[in-house]
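J.: Kindly generate the corresponding structure for this input.
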Amino acid sequence: MSAVLTLPLDPPVLEQPLPPAAPQPRFPPASDFVSIRGVRLPRMELVDPSLFAPERVAQLREQLMAGQPFPHLVLDHIFHPALLELVLEEFDARPENWTEVKSRYESTRRSVLGPTLAPATQLYFDIIHSGWFIDWLSALTGVPYLLSDPKLFGGGLHESRTGATFAVHRDFNRHRHLGLKNEMVFITYLNKGWDPSWGSALELWDKKHDRCVTTVQPEFGRTILLPHGPVSYHGHTKPLQAPDGRPRRSVAAYYYSSPLAGKQHGDESASIFMKTHRVDRAKAIARMLTPPAFWMLARKMTGRA
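T.: Take a look at the predicted model:
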């Protein structure tokens, strides 16, 4: 942790430059494995490494922005299938983790807030909550300083059973407990041998013309990145009718932003020392009396910006 000498002053808010993107994660050695219930998972292949090449990021960003009726991105097989098979196995591992959600608008089951996750499911969320993965999401969406939610409010494990529907809706604007702005949801489906005739596909709706424009089948290994916005209406209105009674399953996580992100609020981000030298107190007073733009220029010129 760095410490910066400061007095408890509160000058005006200053915009901070966006840190450089890091689309290339530091993958572990090829010989590095994690073992879950006897299944060896190569760490370097848990996520498709080709997704992080700069040219691929640019291509995916264009694809996302071209999505209709609003920006979204559908990707297949970006996670190692053995990892997702283990995650699927764990849906029945902890029955105490579930809560039933039933209303005239939806019928579904979700994991509770702050669930105790089994190993493979925890690994999946560790991956998508990692700094390098979030940097990738920021590069795709253009939203800097994304924040994850380890308690998985609104996310976690999702399951729909026979007859279940979810009316067309927009997701919540802000995290109920943290007050952070909802920026996007990231969903991976876990349904093997899916038949579109069973219903329950994800529908992306054009609110203005009151019609479904895009349908996404919840097939095993398919992931959708769905930025949140005023027109991002979606749902699955056709009741699930799988012939063998199988459920529709997915794992989901939301990402957020803070209204203070990228802004310097005085010296609130620095340590405050109880005792300071006279010369440093004088500097702090000079900083208070000098236009903030001067100090930002000085920091840039000295390489401290």
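
J.: CA only for contacts and neighbour counts going forward, please
T.: Fine.

J.: all helices in the stretch 1-150 of the chain, in order from the N-terminus.
T.: Under the criterion DSSP state H, counting those that start in this stretch, the stretch 1-150 of the chain contains helices at 54-65, 81-89, 119-128, 131-141.

J.: Most tightly packed of these?
T.: Burial of the helices of the stretch 1-150 of the chain is given as mean neighbour count (mean count of other Cα atoms under 10 Å); helix 131-141 ranks first at a mean of 20.

J.: that older thread, out of the helices of the stretch 1-150 of the chain, nearest to residue 41?
T.: helix 81-89 (7.1 Å; Cα to Cα).

J.: what residues does that closest one touch?
T.: 39, 41, 46, 120, 121, 124, 190, 221, 249 (Cα atoms under 8 Å, 6 or more residues apart in numbering).

J.: closest to residue 161 among those?
T.: Nearest member of the contacts of helix 81-89 to residue 161, counting by Cα to Cα, is residue 249, at 9.0 Å.

J.: Stretch 283-295: which residues count as buried?
T.: When neighbours are counted by 16 or more other Cα atoms under 10 Å, the buried residues of stretch 283-295 are found to be 284, 288, 292.

J.: to compare against the first, here's another:
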Amino acid sequence: MLNQKTIDALDEYKKQFHQAKPFRYVVVDDFFTPEFCAQLLKQFPDFNDQDAIDENQTVGRKAVVQQVPEIGRAYRDLDRLVQSQAFINQVEHITGIEGLLYDPHYIGGGTHNNLNGQELDPHVDFTHHPITSHHRRLNLIVYLNRQWSAEWGGQIQFHKNPRLSPDEDEIISVLPLFNRAVLFETHNHSWHGFPPISLPEEHKNLSRKSFALYYYTHQRAQPVDPHSTIYVERPLSERFQTGLKLNANDVTELQQMIGRRDQHLKRLYTTITAQTKELSRIKAEVMRLKAATGTPDKQARLLQRQMELLSFDESRMFQRIQELENSTSWRITAPLRQIKRWFRRRGSH
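T.: As a prediction, this is how the structure comes out:
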């Protein structure tokens, strides 16, 4: 399945990975054998609205299928490949990151099908797996587009810092071409995304197809600040200058940008409210426990209340934390992450 050319060039890919800027990555063309990659494209899932429910609970223009082995035979073979120790050893050789762990849940991964008009704002990914709490270390993306042009947008872009002005930000663009793999490290400054897809009329039937997988480790030598996925909205186009007379397309673009920011703020406020209520309830319980006396009967009741407090709807809390993986501020999710890790440590004792 893996192209022999890829295996023979591992040392060269290792060199490219470690020399890359603005952070470590490598681009590998002809990643799989042509026959196997053709089967992946042939069995690629059609766009389904049920797979395109976004974080605002509306049908978006990106469909994701995470149940990779269920897609078809080629994807079952792919799933077996990416979790095999031989393949993981090759990825470790390129990156120098040892002890890589495959993610059977494909959280955030699987097949990605992006329609015309879809974009992905520059972002850094969540740093820890929402179920296992393992450290996220690498993204592996394989593109499945036989036709693609730079004028169509949708090329993955690596940023030095998207908060800088465009002339200061260091941006590397890579076209999402058929059988091209991109492997890059994830940490606090691995900013990446892609500009809006704008297909010409004669190619409106196409979509941006890819397969994504993320690797983890139990620990990491260089600590990172824990955070969920953090997005930075793109700056206004350079054409928006003093004296510009807005046309219909300009107005639409501005409305879309304002709409995205409004959705972001709505999610942020909802998150703050929910977490504040949860933490306030915990604080009230702790205060009641502190008020208990030291008599045997009271101690028994205190122990019972402690157990009730520690078992408060854990599944609901973990589900909420997982939903917050797409929020935009690690400062907000950090307290709940600490609580989550404490519960998991308690359960392993």
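
J.: returning to what we had before: TSV please, covering the buried residues of stretch 283-295 of structure 1 and showing distance to residue 86 of structure 1.
T.: What follows is the buried residues of stretch 283-295 of structure 1, written out as TSV (distance: Cα to Cα, whole Å):
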residue	distance to residue 86 of structure 1
284	56
288	57
292	54
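
J.: right, and residue 193 of structure 1 touches residue 219 too?
T.: Yes: look at residue 193 of structure 1 against residue 219 with Cα atoms under 8 Å: they come within range, at 7.3 Å.

J.: okay, these two: which has more neighbours?
T.: residue 219 (21 against 8; other Cα atoms under 10 Å).

J.: residues touching the more buried one, list them.
T.: Contacts of residue 219 of structure 1 (Cα under 8 Å, 6+ apart): 189, 190, 191, 192, 193, 194.

J.: Please apply the same query to residue 220 of structure 2.
T.: Here residue 220 of structure 2 is in contact with residue 135 (Cα under 8 Å, 6+ apart).

J.: any idea how far it is from residue 142 of structure 2?
T.: 25 Å (Cα to Cα, to the nearest Å).

J.: cool, residue 308 of structure 2 as well?
T.: For residue 308 of structure 2 relative to residue 142 of structure 2 (Cα to Cα), the value is 47 Å.

J.: Which one's more surrounded, the two?
T.: More crowded of residue 308 of structure 2 and residue 142, by other Cα under 10 Å: residue 142, with 26 against 12.

J.: Counterpart of that one over in structure 1?
T.: Mapped onto structure 1 by TM-score structural alignment, residue 142 of structure 2 lines up with residue 188.

J.: Its match: what secondary structure?
T.: Secondary structure of residue 188 of structure 1, reduced to three states by DSSP: H, G, I helix; E, B strand; the rest coil: strand.

J.: So it versus residue 89 of structure 1, what's the distance?
T.: From residue 188 of structure 1 to residue 89 of structure 1 the distance is 15 Å (Cα to Cα).

J.: can you check residue 235 of structure 1 too?
T.: 25 Å.

J.: for the buried residues of stretch 283-295 of structure 1, which one is nearest residue 256 of structure 1?
T.: Using Cα to Cα, the buried residues of stretch 283-295 of structure 1 come closest to residue 256 of structure 1 at residue 292, 28.9 Å.

J.: Check whether residue 90 of structure 2 really touches residue 8, as I assumed.
T.: No: with contact defined as Cα under 8 Å, residue 90 of structure 2 does not reach residue 8; the gap is 10.7 Å.

J.: Now do the shared contacts for these two.
T.: With Cα under 8 Å, 6+ apart, residue 90 of structure 2 and residue 8 have no common neighbours.

J.: Let me know the closest of the contacts of helix 81-89 of structure 1 to residue 230 of structure 1.
T.: residue 249 (26.6 Å).

J.: what about the residue in structure 2 that that closest one lines up against, distance to residue 115 of structure 2?
T.: Under the alignment (TM-score structural alignment), residue 249 of structure 1 pairs with residue 209 in structure 2. Using Cα to Cα, one gets 9 Å for the distance from residue 209 of structure 2 to residue 115 of structure 2.

J.: Kindly report the same for residue 278 of structure 2.
T.: In terms of Cα to Cα, residue 278 of structure 2 sits 38 Å off from residue 115 of structure 2.

J.: Between these two, which has more neighbouring residues?
T.: Shown here are residue 278 of structure 2 and residue 115; by other Cα under 10 Å, residue 115 has more neighbours (23 against 13).

J.: check contacts around the residue nearest to the more buried one when sequence neighbours are not counted.
T.: Nearest in space to residue 115 of structure 2, with sequence neighbours left out and distances taken as Cα to Cα, 6 or more residues apart in numbering, is residue 207 at 4.8 Å. Going by Cα under 8 Å, 6+ apart, residue 207 of structure 2 touches 113, 114, 115, 116.

J.: how about the first one, what's its partner in structure 1?
T.: If I follow you right, that is residue 113 of structure 2. In structure 1, residue 113 of structure 2 lands on residue 159 (TM-score structural alignment).

J.: For its match, list the residues it contacts.
T.: Per Cα under 8 Å, 6+ apart, neighbours of residue 159 of structure 1: 108, 109, 110, 247, 248, 249, 250.

J.: Could you find the counterpart of the second one in structure 2?
T.: When structure 2 is aligned by TM-score structural alignment, residue 109 of structure 1 is paired with residue 63.

J.: what's near enough to touch its match?
T.: 47, 48, 49, 50, 51, 52, 53, 111, 112, 113, 114 are the contacts of residue 63 of structure 2 under Cα under 8 Å, 6+ apart.

J.: gap between the fifth one and residue 114 of structure 2?
T.: This means residue 51 of structure 2. 11 Å.

J.: can you check the first one too?
T.: Spatial separation of residue 47 of structure 2 from residue 114 of structure 2 under the definition Cα to Cα is 9 Å.

J.: Which one of the two is surrounded by more residues?
T.: When neighbours are counted by other Cα under 10 Å, residue 114 comes out ahead of the other of residue 47 of structure 2 and residue 114, with 23 against 18.

J.: Any idea how many residues pack against the closest residue to that one other than its chain neighbours?
T.: Closest residue to residue 114 of structure 2 apart from its sequence neighbours, by Cα to Cα, 6+ apart: residue 62 at 4.5 Å. Using other Cα under 10 Å, the number of residues around residue 62 of structure 2 comes to 24.
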